[in-house]
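In: give me a 3D structure for the following:
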Amino acid sequence: MPDAPARTRRDAPSDAKPLSAPQRALRKLGLSRPIDLALHLPLRYEDETQLVRLADARDGDTVQVEGEVTHQEIAYRPRRQLLVSLNDGSDTCTLRFFNFYPSHQKQMAVGQRIRARGELRGGFAGLTMMHPTVRAAGGALPQALTPVYPTVAGLPQPYLRKAVLAGLAEADLSETLAPEVLDQMGDWPLWDLRRSLSFLHQPLPDAVLAELEDRSHPAWLRLKAEELLAQQLSQLQARRAREHLRAPVLRAAAGGLPEQLLAALPFQLTAAQRRVAEEIARDLAREQPMHRLLQGDVGSGKTVVAALAACVAIEAGWQCALMAPTEILAQQHFAKLVGWLAPLLAARGQRVAWLTGGQKKKERAEMLAAVASGEAALVVGTHAVIQEQVRFARLGLAVIDEQHRFGVQQRLDLRNKLSESEQEPHLLMMSATPIPRTLAMSYYADLDVSTIDELPPGRTPVVTRLVSGHRRAEVLERIRAQIAQGRQVYWVCPLIEESEALDLRNATETHAELSEAFPGQMIGLLHSRMPPAEKRAVMALFTSGAMPVLVSTTVIEVGVDVPNASLMVIEHAERFGLSQLHQLRGRVGRGAAASACVLLYSAPEGGRLGETARERLKAMAETADGFEIARRDLEIRGPGEFLGARQSGAALLRFADLQQDAPLLQWARRAAPQLLDHHPELARRHLDRWLGGREGYLRA
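Out: I've put the predicted structure just below:
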């Protein structure tokens, strides 16, 4: 992505000098305004306010010492390194550097007095420091802890510290919280913003580091409160703005398409499906654009609810678009929807269209024409649905599946397909990753949420087993037994090609291994780099039952529905996210046969699984409830990763923690309407400070 343009007090002259490397690095970090710099907080702190005598230091302490260099040499065993002996009058310490330059040797020449700060280690060779921070001795000691900031290549800490302090001095940090809003904070020891930021950038040596690290200090509380309030203000503005927008009024007549679809389905809807279908129908009948999230666990039946919503739109004379993140998922939706709706639409002279990036030119031109003419009442596809050349005759409803997998700009593009008519389509977003309540309160405050909280009858509980990688042979025997019973098996691998860094078995190697282990059986291979036609052919063979085992990467994570598949093996399960593991497990247990999910894990050579990996695997073994899985996933990963922060288009919460700071979130929800209604100018300044024009992304 190109760097964001600089925000300056006046336009830069045309003959402005090119940016230096550190200036470009600042832009890369998004630090273009004084307030951005002021809000760029330290990762940690170093205490350079005092000197410690070597004789008084303990093994493992991080200390700053001052003394004279008594010896310097370059050693070559076991590898090239610079060794410097430092004597502070009480003891001697060896400073060891594996990366060094002539300037370092000059700075630490014999006879020079220097200050060195680092972790002190004892041993047979005496006291040592590995790669300490070194500067010339003399001068007053700092009066505050030294901040260490998040940075990028080309942006050294000294430059960044000066830039942050300059930003802190120049930024407008005047009060934006009205007195009555502050009064509602109750007993929280809230500092003002300028005092809070000044303290966090330069805390005094007597500051309680534990309070800084766990973010419970009053200065941190102020920042978290302001950040949450900005987010709630943005969401409230979005909701209110949506109330002034207009969308097509979509109602179905009695005996129309929705009722015809229900009569044609080979199954009955659950009570939860009927409830959310009615919620969606009520929204579609209003002039305001629907902005609803339909969430439900894996296999809860969201697609048929979306089909009913599409029927309402089509019955009212409008089109519906359904967009999925992968071609395999879009293909699954297309196959289901064609089966349910094609006969009903054919009677009306309409059809279901298919749009994807891999289509042949002739087929694509035919589909584009059908969409533009309105003959295609329902359009299913990948991101190809929102490309510029796709022109809808009358788009009334947009459905986005696995919405967290899409970038915000893509969601905005789909909503803008009706911009010419000063209307926008109703928007239904679907997710099989249930959103924990605190997350919904925060990030989806401008969304209405419908939840399918029961599974259709006939879904078989899936037994989950954790199996160490050295028991691989037992897993192969389990697969042999499943094949003998006429069942089918998924084997999911995390990589396509070998990686020296990760040393994981790849899908190709596993495919060869299983082909050798089960001679005479058709073993399939599926990964994202295969041509679309080849993917479709493999999936067709597996879906038909002709292929008993499918080795795949995570392209089968969502949407694949093969009721005869009863065993899921996930290799290197410790490498997967919790919601991803839950999605994969949901590919089995869709038929009457007893089903199992084997989480095959491998600890590092001679080591143990990391804490996060252990927590994930433990959660998978203990519960199959998607909402409980989502709650634990939020605890483990935090909101940014949970929502797909890289695609958000704007920073997610940087300072607040939705679990720990739930009371602050409740305060922000109460304070936002007060500030917006009674102090609109304060609200505007607050939003500009925290979001800087990025609010549109938070409303997508």
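In: drop to CA atoms for contacts and neighbour counts, all remaining ones
Out: Noted.
In: ok, longest helix in this protein?
Out: The longest helix of the chain (DSSP state H) is helix 218-244.
In: so which other helices or strands are in contact with that helix?
Out: Helices and strands touching helix 218-244, by 3 or more C-alpha pairs under 8 Å, 6 or more residues apart in numbering; DSSP states H and E, are helix 193-201, helix 437-443, helix 662-678, helix 680-691, helix 695-698.
In: can we see that at 10 Å?
Out: Judged by 3 or more C-alpha pairs under 10 Å, 6 or more residues apart in numbering; DSSP states H and E, the packing partners of helix 218-244 are helix 193-201, helix 209-213, helix 437-443, helix 662-678, helix 680-691, helix 695-698.
In: another sequence for comparison is provided below:
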Amino acid sequence: MLRMGLQRDIDLALHLPLRYEDETRLVPISTLRDGQTAQVEGEVVDNRVDQRQRRQLLVRLDDGSGEVLLRFLNFYGSQQKAWTKGVRLRVRGEVRHGFFGREMVHPTVKVVQEGTPLAASLTPVYPTTAGLPQSYLRKAVASALQRAPLHEVLPPGMVPRGWPTLREALHALHHPPASMSAEALEAPHHPAWQRLKFEELLAQQTSQLQARGERAHLKAPVLPTRPGGLQERLLAVLPFALTGAQRRVVEEIAQDLNRPMPMHRLLQGDVGSGKTVVAALAAAIAMEAGWQCALMAPTEILAEQHFRKLVGWLEPLGVKVAWLTGSLRSKVKQAQLAAVASGEAHLVVGTHAVIQEQVAFQRLGLALIDEQHRFGVAQRLELRRKLEAQDLEPHLLMMSATPIPRTLAMTYLADLDVSTIDELPPGRTPIVTRVFGDARRPEVIERIRDEVAKGSQVYWVCPLIDETEASDQAADEQAGRASQRRAPLDLSNVTQTHQELSEALAGHGVGLLHGRLPAAEKAEVMAKFSAGELSVLVATTVIEVGVDVPNASLMVIEHAERFGLSQLHQLRGRVGRGSVASVCVLLFSAPLSDQGKQRLKAMAETTDGFEIARRDLDIRGPGEFMGARQSGAALLRFADLMADQDLLDRAREAAETLLRDHPEAARQHIARWLGGKEEFLKA
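Out: Below you'll find the model as predicted:
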């Protein structure tokens, strides 16, 4: 239960059923219909093990009105002995009409006496995990409901009239009366659900407002923008002019840095909108004031892209940039650590190695986190704890190329200030997206041959590395550990595709890049592709962010139906970075799921990151969209931000009143619902 986050009585009380089974009535066997799920009771008239095809236990049950065959493909010898002829069984399962008449395959079975009372309420079916049976979970929840502190915390008048108390709502959902239909209970506007959704949203909004209020009392270094300082000198040497949107967000960040409280800002902008240069200009303000900066990126490829750009811009201006990743050799790493600790390194760029215990900053004033949603909550909290070791709290700027819809920003990011770069730099060419079935693969390869003959470069992205990985994934799915059911895995893999394209494009360099390559080899392949020595780069999603090769004008994404919408958009953003018209080809394998069709349709219809984000929210829902900020345990389990907008508005207003006028009630309410998870919202 600990793996599911069920540690306290209140956690169990709030662990609500997925659905309900009606064990309050019996159905005559003679009335059973094909596809119906029903409960019947009768006497065993036959019990035998059938050895044909595969070994199985067959039990025939008669209730006087008719017979039903119970079929068990997996069974224990003790079950065969317990369900012998003459024993009375109560069973529940789905009916189907087989060769031998009505049958149920693997129904739930109870040995009963005649007259054994039926259940008085609908039977809840809870979300569970391997090794945690429903019977145990039901007992644990029922016991916790008796002990959990479910008294009313919220002040009178805050909860709308007509809604049940929290205790009444939970009892109604855990133990609904037999008279209540499962359909009515599962309806989103049931008063019990309304009460729980409101309380949950109120806890989340109150926690966010509280985090913002707490931050206002923290002290941070004041970092003013100095005339003629490093920021102005950097602007003067940049080989391009800033867009209006970039100038606007640079000013917003500069105003934050000039205040004595820590900046906590999210910089969001579409793929290629120029977030790196904004980060560099923010860092220039901090370094001019005598403070160090750290930039952390989720992958070594992305971190290295940042490092190369920042070195090119800043080192000619006298700024020393340190480089920290897990793959550095010991001697080099020690030299970099010493430069950071002494303050010789003004800016540190790297992966999660930046937050490791041995990294000590002399005077850290600004932390920059790129693709912040790609870091786990624990990693982001570790960075905050490292920052808090100083007397002053450093400023924090998080960056994301996945634009966040306004509703989500107001809900999940209420403790953040959000800056948006909503304008692409001039000269960026629009990307045309084409969707083809896998049968047209030879045509696509022919198009690649034409492109490389003209001197253009091409990406080909595959979802898997080799057959072993496919087998591992298939095994995970069979064990029920995959996040969702998928079709049998017959995906072409990156090594086979590399071989195929190398043969088809003889005379042109075809590179291979995936996550299992040694860091030095990855760097060498990327350097060759960037220099134009390779015409085609066959890669996994390690190229999703940070790779910038202006001469690449064609991208092929194989098995595009396997990728999420935001990931497809990120990958597509690797082309269209030069003056040549660019094309992204999405190859898919039929049949497509409804979600797969929606994703590919969205990609073909728009290149606008904010529209892509809106559609992604519609398709996936807010829980998956926010990803790591929820640490795998959704902070909103019941509320739906799209369907419950009115409840969200009401909760936002109530949160301000609760914090201002009833601080103790606010504390109790947050503790009840979040139980320490409020830290995840601050990360």
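In: overlay them and tell me the TM-score.
Out: Once superposed, chain against chain, the TM-score is 0.95 (TM-score structural alignment, normalised by the length of the second structure); 663 aligned residues with a C-alpha RMSD of 1.4 Å.
In: where in the second structure does the longest helix of the first structure fall?
Out: Aligned by TM-score structural alignment, helix 218-244 of the first structure corresponds to residues 191-217 of the second structure.
In: and if you look at stretch 314-323 of the first structure?
Out: Counting by TM-score structural alignment, stretch 314-323 of the first structure corresponds to 287-296 in the second structure.
In: buried residues, that stretch. List them.
Out: Buried residues in stretch 287-296 of the second structure, counted by 16 or more other C-alpha atoms under 10 Å: 287-289, 291-296.
In: so which of those residues are in strands?
Out: Counting by DSSP state E, the part of those found in strands is 292-296.
In: can the residues you listed go into CSV with extra columns for distance to residue 419 of the second structure?
Out: Listed next are those as CSV, based on distance: C-alpha to C-alpha, whole Å:
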residue, distance to residue 419 of the second structure
292, 23
293, 20
294, 20
295, 18
296, 19
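In: farthest pair in those residues?
Out: By the measure C-alpha to C-alpha, 292 and 296 form the most distant pair in these, at 13.5 Å.
In: overlap in contacts, these two.
Out: Listed as contacting both residue 292 of the second structure and residue 296 by C-alpha atoms under 10 Å, 6 or more residues apart in numbering are 348, 367.
In: so the strand of greatest length in the first structure matches what in the second structure?
Out: Across the first structure, the longest stretch assigned as strand under DSSP E is strand 62-75. The aligned range for strand 62-75 of the first structure in the second structure is 37-50, by TM-score structural alignment.
In: ok, average deviation of the matching stretch from the first structure?
Out: Its matched residues in the first structure lie on average 1.0 Å from stretch 37-50 of the second structure after superposition (mean C-alpha distance after the TM-score superposition for the first structure).
In: next one: that stretch to chain centre, how far?
Out: On the basis of C-alpha atoms, centre = their mean, to the nearest Å, stretch 37-50 of the second structure sits 45 Å off its chain's mean C-alpha point.
In: how about stretch 255-272 of the second structure?
Out: Stretch 255-272 of the second structure sits 23 Å away from the centroid of its parent chain (C-alpha atoms, centre = their mean).
In: what residues sit buried inside it?
Out: Buried positions in stretch 255-272 of the second structure, judged by neighbour count with 16+ other C-alpha under 10 Å: 256-272.
In: among these, name the ones in strands.
Out: Among these, the residues falling in strands (DSSP E) are 264-269.
In: tell me the one of the residues you listed nearest residue 203 of the second structure?
Out: residue 264 (21.0 Å).
In: how about the closest one, what's its partner in the first structure?
Out: Correspondence of residue 264 of the second structure to the first structure, assessed by TM-score structural alignment: residue 291.
In: its match and residue 241 of the first structure: what is the separation?
Out: Distance, residue 291 of the first structure to residue 241 of the first structure, using C-alpha to C-alpha, to the nearest Å: 12 Å.
In: residue 80 of the first structure now?
Out: The gap separating residue 80 of the first structure from residue 241 of the first structure is 64 Å, by C-alpha to C-alpha.
In: what about residue 227 of the second structure, neighbour count?
Out: 9 (other C-alpha atoms under 10 Å).
In: enumerate every residue touching the aligned residue in the first structure for it.
Out: Alignment note (TM-score structural alignment): residue 227 of the second structure maps to residue 254 of the first structure. Counting by C-alpha under 10 Å, 6+ apart, residue 254 of the first structure makes contact with residue 260.
In: and residue 254 of the first structure, that one's in a strand?
Out: No. Using DSSP: H, G, I helix; E, B strand; the rest coil, the secondary structure at residue 254 of the first structure is coil, not a strand.
In: what about it, distance to residue 558 of the first structure?
Out: In this view, residue 254 of the first structure and residue 558 of the first structure are 34 Å apart by C-alpha to C-alpha.
In: could you do residue 331 of the first structure as well?
Out: Distance from residue 331 of the first structure to residue 558 of the first structure, counting by C-alpha to C-alpha: 11 Å.
In: do residue 43 of the first structure as well
Out: When distance is defined by C-alpha to C-alpha, residue 43 of the first structure is 37 Å away from residue 558 of the first structure.
In: so for those two, which residue has more residues nearby?
Out: When residue 43 of the first structure and residue 558 are compared for neighbours, residue 558 comes out ahead with 25 against 11, by other C-alpha under 10 Å.
In: for that one, give me its contacts.
Out: 298-299, 324-326, 328-330, 332, 401-402, 432, 580, 583-587.
In: so what's the match of residue 264 of the second structure up against?
Out: The contact partners of residue 291 of the first structure, by C-alpha under 10 Å, 6+ apart, come to 239, 242, 280, 283-284, 425-429, 446-449, 700.
In: show me the residues you listed that map onto helices.
Out: If you go by DSSP H, those have 239, 242, 280, 283-284 in helices.
In: from the residues you listed, which is closest to residue 647 of the first structure?
Out: Using C-alpha to C-alpha, residue 239 comes nearest to residue 647 of the first structure of these, at 21.7 Å.
In: before I go, just wanted to say thanks for your time.
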